[in-house]
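Trainee: below: sequence and its predicted model.
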Amino acid sequence: MNIILLNSKRGHSRTITLPRFLPALVLAVLVLIPMAAGVGAYWISYRVAPPSYSEEVAKRFQSSLERQSNEVADLKQLSEEQFRALTLKLADAQARLVRLDALGERLVDVAGIESDEFDFGGGELAMGGPEPQDSSAFAPPSFIEELDGLTETLERREQQLNILENLLANRNLENQTFLSGRPITQGWMSSRFGRRTDPFSGKVAWHEGVDFAGKDGSDVVATAAGVVTYAGERSGYGLLVEINHGNGISTRYGHAKTVDVKVGDIVRTGDVIAKMGSSGRSTGPHVHYEVLKNGRQVNPHPYIYRARR
């Protein structure tokens, strides 16, 4: 290979002859030697340095995979156990709901309430709707939907039972405060309400109550539930018990031998409140019984002879 050099100032040229192996040498220097260096470096690094993927790495990866598989299996078993437990709880809640419905039906029957507002198992629920176009699109309800439906049903039953409880409580209160019957357990009526001959003066006088005679020391009972507003000595009455029954109705029990209650006590129908005696203006053991309506004495006979609830 020849290289010609031109000199523009002197106007002559110069030829340089290169050896024939020079191009091959240049090619070797520029291409082959770097390739050989790269291959050699890779070979040295592969032989000398430990590979990134080895049998030990594979074992560690396999161990981690097995551990994760065991954790997934344990989690699956725990989920299945919890699901079975939830299923049992759901079945128990449904059984309790059935018993709750039976109790509700019994309470409605005992209370004698005729109302369509209480649906404690009273037949199938009214339902309807157009026929579905694609029956294959139906999917059974999920477990969560079953729990939500059961929760809604229980809440509805709880509301109904609360209403029923309030109705029964009000009815029971009305029954307890319903004034009826005699204030004694043993004895007889010795003087009626109205005009009579006064046993002390012998003159015609107005008797504001009813007298019940009996054995000295026998029981005097409340004719309705209420609150004791007076218990002690009062002029003319001797030892007196007065009970407020609400709605403007009060009763008085006079001439007692002893008083068994105190002011503020809550008494029920038939509770013993005193013992029959002859204290105060009296001719013998008896109970002077008065019924007051809005603070005025009224005839006790209608209350005495009406049937208890």
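Mentor: Noted; the coordinates are in hand.

Trainee: switch to C-alpha atoms for all contacts and neighbour counts from now on
Mentor: OK.

Trainee: go through the chain and flag its longest strand.
Mentor: For the chain, the strand that runs over the most residues, judged by DSSP state E, is strand 249-259.

Trainee: what's the next secondary structure element after it?
Mentor: Moving toward the C-terminus from strand 249-259, the next helix or strand (DSSP states H and E) is strand 266-267.

Trainee: for that next one, packing partners?
Mentor: strand 226-234 (3 or more Cα pairs under 8 Å, 6 or more residues apart in numbering; DSSP states H and E).

Trainee: what angle do strand 249-259 and the strand it packs on make with each other?
Mentor: If you take axes from the mean of the first three to the mean of the last three Cα atoms, to 10 degrees, strand 226-234 sits at 50 degrees to strand 249-259.

Trainee: distance from strand 226-234 to the middle of the chain?
Mentor: On the basis of Cα atoms, centre = their mean, to the nearest Å, strand 226-234 is displaced by 41 Å from the centre of the chain it belongs to.

Trainee: thinking again about what came up before, elements contacting the longest strand of the chain?
Mentor: Checked by 3+ Cα pairs under 8 Å, 6+ apart, strand 249-259 has strand 238-246, strand 272-276, strand 286-293 packed alongside it.

Trainee: for the one helix or strand residue 150 maps to, which positions count as buried?
Mentor: Using DSSP H and E, residue 150 maps to helix 143-176. Of all the residues in helix 143-176, those buried under the rule 16 or more other Cα atoms under 10 Å are 147, 150, 154, 157, 160-161, 164, 168, 176.

Trainee: how far is the lengthiest helix in the chain from where the chain is centred?
Mentor: Using DSSP state H to define each element, the chain has its longest helix at helix 55-111. Remark: helix 55-111 is offset 23 Å from the chain centroid, using Cα atoms, centre = their mean.

Trainee: and for stretch 252-269?
Mentor: Taking Cα atoms, centre = their mean, one finds the center of stretch 252-269 at 40 Å from the center of the full chain.

Trainee: check contacts around the nearest residue to residue 176 once chain neighbours are set aside.
Mentor: Nearest residue to residue 176, sequence neighbours excluded (Cα to Cα, 6 or more residues apart in numbering): residue 225, at 5.2 Å. Residues near residue 225 by Cα atoms under 8 Å, 6 or more residues apart in numbering: 176-178, 245, 266-269.

Trainee: now swap in residue 175 and tell me
Mentor: residue 309.

Trainee: among the buried residues of helix 143-176, which pair sits farthest apart?
Mentor: Greatest spatial distance in these: 147 and 176, 42.1 Å, computed using Cα to Cα.

Trainee: pretty sure residue 179 sits in a helix.
Mentor: No. Residue 179: not assigned to a helix; according to DSSP: H, G, I helix; E, B strand; the rest coil it is coil.

Trainee: which ones are touching it?
Mentor: Counting by Cα under 8 Å, 6+ apart, residue 179 has contacts 223-224, 303-304, 308.

Trainee: putting a second one here so we can go through both:
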Amino acid sequence: MKVILIHRKHGGSRSIELGRWSRALLSLCCLGLPLGMIALGFVAGQESQARDVRDNSLDSLQDALATQSTELEGLRLDAERKLQAMTMGLAELQARLTRLDALGEHLTAMANLEDGEFDFTQPPGMGGPLGGEFNVEYLAPDLTGELQIFAQRLDQREQQLEILESLLTHRKLDDQVWLSGRPVEKGWLSSRYGPRTDPFSGRPAIHDGIDFAGKAGSNIIAVAGGVVTWTGTRSGYGKMVEVSHGDGLVTRYAHNEQNLVDAGDLVRKGEAIALMGSSGRSTGAHVHFEVFKHGRAVDPSSYVHRTRR
């Protein structure tokens, strides 16, 4: 194969004889170069497309991750709010339990129960032999619902205990105003109510109270709770204390050595209100005890021997 080269400037020509390998190399260059370019372009296009696909995939993944992160943050905040609400609810329930324990101890004292019969500082005793186990599917408890149920039970217990406290309080108040018993801690009945011989004149007379003799200076006690309406010295009575108990009942304690209360004082049943003496019209240490009902003197003996209704 010959290749003729023509010089444009001088117009001359030159021929070159190509051998078999030279022809093959020239053919390879003439054909291989375009094919190589095409192949390179194809590869470059494939790489660009793959890069675009990778970029799109990465963008999608990043968007999905951002969405999931936002959702996860929302779930975390919601869980924190629920946990905070449950913590506050639990703290409130613990405070109410503490109040119930205190109320229970107060009711135990009011009811005069034995020590240890109801010990609110200790968990309740429970037990029993090991029983058979149930094969049931375990379900996670709804803590919010359980706390609500527990709160409702606490409401019921609080109402029941408050009602019980009110009943016990009224019972104790009734016991306080229930007029009964003797006006002395120690002593003996020395004169009854009604007609008798006057110890000074020797003539028949009406005795409007009963007398309890005892040791001078011993305690004179209130036979019921009430308000002191009068205290001082009165003719014939000597040093005297008068107590109003409500419902029209008034008691008097006379011939005292010393009065221990003042007008307006609140006194409880069994409280010492005076010391036994012999002031006023008296032959010796004793307390003259009178009971008035709606302003009229009545026999105190029925109240002295009175029992709880």
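Mentor: Good, I have the coordinates. These numbers were taken from a predicted model, which means no experiment stands behind them.

Trainee: TM-score for these two?
Mentor: Put the two chains on top of each other and the TM-score (TM-score structural alignment, normalised by the length of structure 1) is 0.59; 223 aligned residues with a Cα RMSD of 4.1 Å.

Trainee: make a ChimeraX selection of the buried ones in the contacts of residue 179 of structure 1.
Mentor: Applying 16+ other Cα under 10 Å to these, the buried members can be selected in ChimeraX as follows:
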select :223,224,303,304
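
Trainee: nearest to residue 252 of structure 1, of the contacts of residue 179 of structure 1?
Mentor: The closest of the contacts of residue 179 of structure 1, once distances to residue 252 of structure 1 are taken by Cα to Cα, is residue 223, at 10.1 Å.

Trainee: tell me the SS of the closest one?
Mentor: Taken by three-state DSSP, the conformation at residue 223 of structure 1 corresponds to coil.

Trainee: looking for the alignment partner of it in structure 2.
Mentor: By TM-score structural alignment, residue 223 of structure 1 lines up with residue 223 in structure 2.

Trainee: state the distance from residue 277 of structure 1 to residue 299 of structure 1.
Mentor: As judged by Cα to Cα, to the nearest Å, residue 277 of structure 1 and residue 299 of structure 1 stand 23 Å apart.

Trainee: what about the two, which has more around it?
Mentor: Neighbour count, other Cα atoms under 10 Å: between residue 277 of structure 1 and residue 299, residue 277 has more, with 26 against 18.

Trainee: pretty sure that one sits against residue 219.
Mentor: No. At 9.9 Å, residue 277 of structure 1 does not count as touching residue 219 under the criterion of Cα atoms under 8 Å.

Trainee: and the contacts of residue 225 of structure 1 as a markdown table, adding distance to residue 98 of structure 1?
Mentor: Formatted as a markdown table, these follow (distance: Cα to Cα, whole Å):
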| residue | distance to residue 98 of structure 1 |
| --- | --- |
| 176 | 32 |
| 177 | 35 |
| 178 | 36 |
| 245 | 40 |
| 266 | 38 |
| 267 | 38 |
| 268 | 35 |
| 269 | 36 |
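
Trainee: pretty sure residue 295 of structure 1 contacts residue 248?
Mentor: Yes. Between residue 295 of structure 1 and residue 248 a contact is recorded at 7.5 Å, counting by Cα under 8 Å.

Trainee: which position in structure 2 pairs with residue 3 of structure 1?
Mentor: Counting by TM-score structural alignment, residue 3 of structure 1 lines up with no residue in structure 2.

Trainee: A strand includes residue 3 of structure 1, no?
Mentor: Yes. Under three-state DSSP, residue 3 of structure 1 falls within a strand.

Trainee: what's the closest non-adjacent residue to it?
Mentor: Residue 3 of structure 1's closest residue in space is residue 16 (Cα to Cα, 6+ apart), at 4.9 Å.

Trainee: so the one you found versus residue 2 of structure 1, what's the distance?
Mentor: With distances taken as Cα to Cα, residue 16 of structure 1 is found 6 Å from residue 2 of structure 1.

Trainee: same list (the contacts of residue 179 of structure 1) but as CSV, adding distance to residue 90 of structure 1.
Mentor: Shown next, in CSV, are the contacts of residue 179 of structure 1 (distance: Cα to Cα, whole Å):
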residue, distance to residue 90 of structure 1
223, 50
224, 47
303, 54
304, 55
308, 46
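
Trainee: the longest strand of structure 1 vs structure 2, average offset?
Mentor: Its matched residues in structure 2 lie on average 0.6 Å from strand 249-259 of structure 1 after superposition (mean Cα distance after the TM-score superposition for structure 1).

Trainee: quick one: that strand to strand 272-276, angle?
Mentor: Relative orientation of strand 249-259 of structure 1 and strand 272-276, computed by the same axes, to 10 degrees: 60 degrees.

Trainee: got the angle between strand 249-259 of structure 1 and strand 238-246?
Mentor: Using the same axes, to 10 degrees: strand 249-259 of structure 1 against strand 238-246 is 150 degrees.

Trainee: ok, residues contacting strand 249-259 of structure 1?
Mentor: Residues from elsewhere that reach strand 249-259 of structure 1, judged by Cα under 8 Å, 6+ apart: 183, 216-217, 220, 231-232, 237-245, 273-282, 285-295.

Trainee: go on, stretch 198-210 of structure 1?
Mentor: Contacts to stretch 198-210 of structure 1, defined as Cα under 8 Å, 6+ apart, come from residues 189-197, 283, 288-291, 297-300.

Trainee: what subset of these is buried?
Mentor: Buried among these (16+ other Cα under 10 Å): 192-193, 288-291, 297-300.

Trainee: could those residues go into a markdown table alongside distance to residue 109 of structure 1?
Mentor: Below are these laid out as a markdown table (distance: Cα to Cα, whole Å):
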| residue | distance to residue 109 of structure 1 |
| --- | --- |
| 192 | 41 |
| 193 | 41 |
| 288 | 41 |
| 289 | 37 |
| 290 | 37 |
| 291 | 35 |
| 297 | 39 |
| 298 | 37 |
| 299 | 37 |
| 300 | 34 |
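
Trainee: of those residues, closest to residue 87 of structure 1?
Mentor: Distances from residue 87 of structure 1 to those, taken by Cα to Cα, are shortest for residue 291, at 62.1 Å.
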